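Engineer: sequence plus predicted model, see below.
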Amino acid sequence: MQRRLYTGNDPRRAHSIEELRGMARRRVPNFCFEYVEGGSEDESTLRRNRDVFGEIAFRPRSLVDVSKRDIGINLFGRRSNAPFMIGPTGFSGLLSHEGDIALASAAAAAGVPYILSNASTVALEQVVERAGGRVWMQVYMYRTRDFVAKLAARAKKANVEALVVTTDSAIYGKREWDLRNYARPLKLDVRNTLDVLAHPRWMMDVLWPHGMPRFANLGDLLPPGQDSVRGAASALAKELDPSLSWNDIRWLRDLWPGKLIVKGLIHPDDAARAVSLGADGIVLSNHGGRQLDGSVSAMDVLPEVVDEVKGRLAIMLDGGFRRGSDIVKAMALGADAVLVGRATTWGLGAGGRAGVDRAIEILKTEVDRVIGLLGVSSIGELDTRFIEWARLGARQPSHTKQASVELELQ
């Protein structure tokens, strides 16, 4: 009998993130799935984000009592029940009605943080009130800085724990497979229009009776009547600011009293700069392979960044995490936490809140199993002794360089 993944509609029967991905592909129209799935240009960065995990092997220990295990971590002085969180994913309302609420509620129930996308279709105040838990807010540094200041004020009033400023999208990447779904900007071609009609479950969930989802946190930035997912794209594109610099991070740091996390860094020198400007954390990221094609992955640079700034701010990363073993590898290399994006978004597309719950459950169970098989009882015991990776052997950390950077930052 030939092997095959589960092909039904019940996310509770999925055994892996890949099975949830398949369910999402069947449930939502192609243009929605492709928005989540695709990367930029030849998608070499997208592939690199996954390929890097295959280069890293485990070195387990045996005869260790692992009957009691704890996969929780301490992040910004508070316990998180797993070493990962849900990262910001835009347009979640296109996958399931009030998708942002489903993601945030599932994260709260699991005891992990949730980062609300700047391009969410539910207002941040509603997400915080209805979902509870630890809600962080993603922000882009738009040309209209007054809007950014007002969004930060809203977040403060709503008791949002952290702002996560995304820095790698001052210029849009070219996501060709996404573009091919449209006859002209944001007008589906005939093939994709017919494909929408072939997904009645999605239409009943997302389009009826609510209509096309609308951006709930961008109203002050958009022209009147242009807050729909379809109508806002051109206005948002004009708001992207190629002049974005570290001065803008300094401005936001002075403005925002809560935790400030800089997302989109991929170079150790930038990590050190974030320390000097008072950031509380960084997210190493190449935007899920959706921006610069041919980039290194966050995992590639993680060891260097750990050498540079470990202990001076929280080191987080995203990009290609599909298994609990991927998350454990990052933690063993010195990460403080991992962000997952597509994994939980596929869960959302597969079955709404139930699909997100299942995605989180799968990852938590896998992390627990992996650390037990490695011979450790908690995430805090992990380090590079449990990892075999040629890059580690070839790396020669420069203590002299690190010392010079520390002097420069004083």
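Structural biologist: Received, thanks. Residues are numbered from 1 along each chain as shown.
Engineer: please count neighbours and contacts with C-alpha atoms only from this point.
Structural biologist: OK.
Engineer: quick one, helices of the stretch 201-350 of the chain?
Structural biologist: For the stretch 201-350 of the chain, helices defined by DSSP state H, counting those that start in this stretch occupy the ranges 233-239, 246-255, 268-276, 298-309, 324-332, 342-374.
Engineer: got those as CSV, with distance to Gly111 and mean neighbour count columns?
Structural biologist: Shown next, in CSV, are these (distance: least, C-alpha to C-alpha, whole Å; neighbours: other C-alpha atoms under 10 Å):
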stretch, distance to Gly111, mean neighbour count
helix 233-239, 33, 14
helix 246-255, 27, 15
helix 268-276, 28, 19
helix 298-309, 25, 21
helix 324-332, 17, 24
helix 342-374, 10, 24
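Engineer: which residue is nearest the centroid of the chain?
Structural biologist: Gly87 (3.0 Å; C-alpha atoms, centre = their mean).
Engineer: would you confirm that it contacts Tyr114?
Structural biologist: Yes - the criterion here is C-alpha atoms under 8 Å, and Gly87 meets it with Tyr114 at 6.4 Å.
Engineer: spit out the contact partners of Gly264.
Structural biologist: Residues near Gly264 by C-alpha atoms under 8 Å, 6 or more residues apart in numbering: Thr166, Thr167, Asp168, Val283, Leu284, Ser285, Asn286, His287.
Engineer: ok, and the most crowded of these?
Structural biologist: The most crowded member of those, judged by other C-alpha atoms under 10 Å, is Leu284 (29 neighbours).
Engineer: surely that one touches Val296?
Structural biologist: No - if you go by C-alpha under 8 Å, Leu284 and Val296 don't touch, sitting 10.7 Å apart.
Engineer: between those two, what contacts are shared?
Structural biologist: Listed as contacting both Leu284 and Val296 by C-alpha under 8 Å, 6+ apart are Ile266.
Engineer: my guess is His74 is in a strand, correct?
Structural biologist: You called it His, but residue 74 is Asn. Yes - counting by DSSP: H, G, I helix; E, B strand; the rest coil, Asn74 is part of a strand.
Engineer: from Lys329, how far out is it?
Structural biologist: For Asn74, the distance to Lys329 (C-alpha to C-alpha, to the nearest Å) stands at 18 Å.
Engineer: now swap in Ala274 and tell me
Structural biologist: 24 Å.
Engineer: got a list of what Arg154 touches?
Structural biologist: Glu125.
Engineer: pasting the second one now:
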Amino acid sequence: MSKEKDFTIRDIREDATKKLGKVHSEYINEGAMGLITVQANELAYNRYRIIPRILRDVSNVDTSTTIFGTKVTFPFGFSPAAMHMIAHPSGEIGTSSAASKAGIAMGVSHWATKSMEDIIAAGKNAEGYGYKALLVTVDAPIIGRRLSELRNGIGLPEGMSFPNVVEDDGSTPNNFKNTVRDASTQFSTFLPWLVSVTPPTMEIWLKGIYHPEDVLLASSYPIAGIIVSNHGGRQLDTAPAILEALPACAAAARSPHALHLRSKLGLSRLKVGIDGGIRRGSDIFKALALGADMCFAGRIPIWGLAVDGEDGVSRAIEILRQEFEVTMMLAGCISVGEITKESLAVVEGGVPGIISRL
């Protein structure tokens, strides 16, 4: 991939869409029904403005943070996403290698097209590498109505399979036909069981929480964090954008009631991540200012893979890291901890409109 050609994630997405072909590009880029939530996830960031600060010493900005007990270069990582091999033969191995070299976190999907062992081996050169957390998707008691998948169908090309999924006969499938979902799963039965079967050395994060009341429910269990996510707009269309749901969820995690529940467990507050709509380093800044501790994206590494394999993923990471660092410097923040809502204004009455401080 030409570094002179791709300067933004949008550039990479456009190149990837051309290379992926109709079926796979629509599977990756689209979502449920009319794509209202897919589009809103990105557009919501435009409602916020970052207020610059001047004449501050920003010569040594520190973009790093800690997630899953490990220091990362900046508060961004890859969320679990299926079928990386449809974008490039290296699949999740290429993604893992790029993530480890960049010093960021990566989530691995149950529906990965490379084995868990091979994926983690690709990241072995990273300090503190290994599987540190269990990210459990909780927003899919049923699959959303995804029109592109209904029209095109979706599965793996011949020769690919899901090596981490084993059928009753010992085979590994190459489609989702035998997937079983339990729509009766509830907090009161699922969370105690999940905690009981998870090694104590692994953190548990619930991915797909969207309502403040669910944040409070999650706070009463010995888990480490939540990820505010609408499954990339692939589940319930017209659900609020990620950035519209984040402030209330972040406030709930920091509320006196939630902190009391956590103190009874001998734990600090729930960490709050988001997954969805991130396309610029400034988006990461805005999410942190609105209460997120960490940002994730699932489509970006697949776009990078499609364009240039592992090198394409590395380029995507570096674009976001550079944009995030520049944003921090121009906003006068020298560490991630200094990013607060004081750096933001919100546009009221449309874009452009009246700017109000938060």
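Structural biologist: That came through fine. Since the model is a prediction, treat every value here as computed from it, not as a measurement.
Engineer: would you pull the TM-score for this pair?
Structural biologist: TM-score for the superposed pair, counting by TM-score structural alignment, normalised by the length of the second structure: 0.88. Supporting figures: 336 aligned residues with a C-alpha RMSD of 2.4 Å.
Engineer: contacting residues around the aligned residue in the second structure for Glu361 of the first structure?
Structural biologist: Superposed on the second structure with TM-score structural alignment, Glu361 of the first structure falls opposite Glu318. Each residue near Glu318 of the second structure by C-alpha under 8 Å, 6+ apart is listed here: Ala102.
Engineer: Ser62 of the first structure maps to what in the second structure?
Structural biologist: Aligned partner of Ser62 of the first structure by TM-score structural alignment: Ile54.
Engineer: which residues in the second structure does stretch 377-385 of the first structure match up with?
Structural biologist: Aligned using TM-score structural alignment, stretch 377-385 of the first structure spans residues 334-342 in the second structure.
Engineer: buried stuff in that stretch?
Structural biologist: Ile334, Ser335, Val336, Ile339, Thr340, Lys341 (16 or more other C-alpha atoms under 10 Å).
Engineer: secondary structure added to these, as JSON lines?
Structural biologist: What follows is those, written out as JSON lines (three-state DSSP):
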{"residue": "Ile334", "secondary structure": "coil"}
{"residue": "Ser335", "secondary structure": "strand"}
{"residue": "Val336", "secondary structure": "helix"}
{"residue": "Ile339", "secondary structure": "coil"}
{"residue": "Thr340", "secondary structure": "coil"}
{"residue": "Lys341", "secondary structure": "helix"}
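Engineer: how about the strands in the second structure?
Structural biologist: In the second structure, the strands defined using DSSP state E lie at 48-50, 65-67, 70-72, 76-78, 105-106, 133-137, 203-209, 225-229, 271-275, 294-297, 344-348, 354-357.
Engineer: adding distance to Phe187 of the second structure, write these out as JSON lines.
Structural biologist: JSON lines is the format used below for the strands of the second structure (distance: least, C-alpha to C-alpha, whole Å):
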{"stretch": "strand 48-50", "distance to Phe187 of the second structure": "34"}
{"stretch": "strand 65-67", "distance to Phe187 of the second structure": "24"}
{"stretch": "strand 70-72", "distance to Phe187 of the second structure": "28"}
{"stretch": "strand 76-78", "distance to Phe187 of the second structure": "26"}
{"stretch": "strand 105-106", "distance to Phe187 of the second structure": "26"}
{"stretch": "strand 133-137", "distance to Phe187 of the second structure": "13"}
{"stretch": "strand 203-209", "distance to Phe187 of the second structure": "11"}
{"stretch": "strand 225-229", "distance to Phe187 of the second structure": "14"}
{"stretch": "strand 271-275", "distance to Phe187 of the second structure": "18"}
{"stretch": "strand 294-297", "distance to Phe187 of the second structure": "24"}
{"stretch": "strand 344-348", "distance to Phe187 of the second structure": "35"}
{"stretch": "strand 354-357", "distance to Phe187 of the second structure": "37"}
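Engineer: any idea which of those gets closest to Asn175 of the second structure?
Structural biologist: Across the strands of the second structure, Asn175 of the second structure has its closest neighbour in strand 133-137 (19.0 Å, C-alpha to C-alpha).
Engineer: so how far does the closest one sit from its counterpart in the first structure?
Structural biologist: Strand 133-137 of the second structure: mean distance to aligned residues in the first structure after superposition is 0.4 Å, counting by mean C-alpha distance after the TM-score superposition for the first structure.
Engineer: and the angle for that strand with strand 225-229?
Structural biologist: Counting by axes from the mean of the first three to the mean of the last three C-alpha atoms, to 10 degrees, strand 133-137 of the second structure lies at 40 degrees to strand 225-229.
Engineer: Provide the aligned range in the first structure for strand 133-137 of the second structure.
Structural biologist: The aligned range for strand 133-137 of the second structure is 162-166, by TM-score structural alignment.
Engineer: just to revisit the earlier point, which of the contacts of Gly264 of the first structure lies closest to Arg391 of the first structure?
Structural biologist: Closest to Arg391 of the first structure, out of all of these and judged by C-alpha to C-alpha, is Leu284, at 17.6 Å.
Engineer: tell me the counterpart of the closest one in the second structure.
Structural biologist: Using TM-score structural alignment, Leu284 of the first structure pairs with Val228 in the second structure.
Engineer: just give the nearest non-adjacent residue to that match, would you?
Structural biologist: Ile274 (4.6 Å; C-alpha to C-alpha, 6 or more residues apart in numbering).
Engineer: show me what that neighbour aligns to in the first structure.
Structural biologist: Match for Ile274 of the second structure (TM-score structural alignment): Leu317.
Engineer: pretty sure its match contacts Ala337?
Structural biologist: Yes - at 7.0 Å, Leu317 of the first structure and Ala337 qualify as touching, with contact defined as C-alpha under 8 Å.
Engineer: what about those two, which has more around it?
Structural biologist: Shown here are Leu317 of the first structure and Ala337; by other C-alpha under 10 Å, Leu317 has more neighbours (29 against 23).
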